[in-house]
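# Predicted structure and sequence below. I'll ask about it afterward.
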Amino acid sequence: MRETCVPTSVKQQDTGFGYTLSLIGGKYKMIILYWLIENKVMRFNELQRSIGNISFKTLSTMLKELENDGLIIREEFPQIPPKVEYSLSERGRSLIPVLNTMCVWGEENSMPTNSVDL
């Protein structure tokens, strides 16, 4: 097993760690992936309501980036009104263990709101 994911002799963006961050970094990408993990398939408005405080433009941009990176699938149905659904691709599903590990770490390391040990 490697000691570090980012060796000192290599730029972070040239490592697996940097690559992963480039795909899921940012304010909303992991949240979008979370909701798609939880719900399997969601429409744009469902995602926007679930996330809460996200603009139409920002969500649209994040979804396009996730689709271009091969993490989600956008399926458009030819009907009126137009119907578009988003789901995780196989590549996106391969991130589930990573996101689950982050969730477990957060649960194990979050500080209770009523007491702070310094």
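Received the coordinates, thanks.
# CA only for contacts and neighbour counts going forward, please
Will do.
# Report the spatially nearest residue to the most centrally placed residue in the chain, omitting neighbours in sequence.
Taking C-alpha atoms, centre = their mean as the criterion, residue 30 is the residue nearest the geometric centre of the chain, at 2.3 Å. In this structure, residue 30 finds its nearest non-sequential neighbour in residue 24, 5.8 Å apart by C-alpha to C-alpha, 6 or more residues apart in numbering.
# for this structure, what spans make up the helices?
For the chain, the helices defined by DSSP state H cover 16-24, 29-39, 44-51, 56-68, 90-93, 96-109.
# put this beside the first:
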Amino acid sequence: MVELNTSRLDAVFHALGDATRRHMLRELANGERSVSQLADPFSISLAAASKHIKALESAGLIHREIRGRTHMCRLAPGPLASAHEWLGFYERFWTDRLDVLDQLLRSEDARKPSAINQGDDK
């Protein structure tokens, strides 16, 4: 099984667990944004936006740079790759299990007499 830094993964999944933060990450995928630009679509205060941004920073998902009085944020995709790797293990696990189930159901279907033959007896 894939073993990654659990505290980092906890922070990443916590950050991704909020729709506002996921939307902020999508915005940052298009390029850097200021805190006010990230807050604008939600009609939230800069203080509330800053709390979301701190959660994203704690997870290592974004970097913030202060330029004068403006705080600029940019995406840091590394932790997303780690989360993707962790999820990939479970994707392979379930794909393997579903493939086995598919084979089992197909072999059972092949052993059953056809519905047409059963209907001829009536």
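Received the coordinates, thanks. Please read all numbers here as calculations on a predicted model, not as lab measurements.
# Could you quantify their similarity as a TM-score?
The TM-score (TM-score structural alignment, normalised by the length of structure 1) is 0.53; 79 aligned residues with a C-alpha RMSD of 3.0 Å.
# just to revisit the earlier point, over in structure 2, tell me which residue corresponds to the residue nearest to the centre of structure 1.
Under the alignment (TM-score structural alignment), residue 30 of structure 1 maps onto residue 22 of structure 2.
# coming back round to it: for the helices of structure 1, which one sits closest to residue 79 of structure 1?
Proximity to residue 79 of structure 1 (C-alpha to C-alpha) singles out helix 44-51 among these, at 15.8 Å.
# Return the list of helices and strands in contact with that closest one.
For helix 44-51 of structure 1, the contact count by 3 or more C-alpha pairs under 8 Å, 6 or more residues apart in numbering; DSSP states H and E identifies helix 29-39, strand 83-88 as packing neighbours.
# what sits up against it?
31, 32, 35, 54, 55, 56, 59, 84, 85, 86 (C-alpha atoms under 8 Å, 6 or more residues apart in numbering).
# Switch the helices and strands packed on helix 44-51 of structure 1 over to CSV; also include distance to residue 64 of structure 1.
Below are the helices and strands packed on helix 44-51 of structure 1 laid out as CSV (distance: least, C-alpha to C-alpha, whole Å):
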stretch, distance to residue 64 of structure 1
helix 29-39, 11
strand 83-88, 11
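# Out of those, the one nearest residue 101 of structure 1 is which?
Comparing the helices and strands packed on helix 44-51 of structure 1 by C-alpha to C-alpha, helix 29-39 comes nearest, at 12.6 Å.
# which outside residues touch the closest one?
24, 42, 47, 50-51, 62, 66, 86-88, 92-93, 96, 99.
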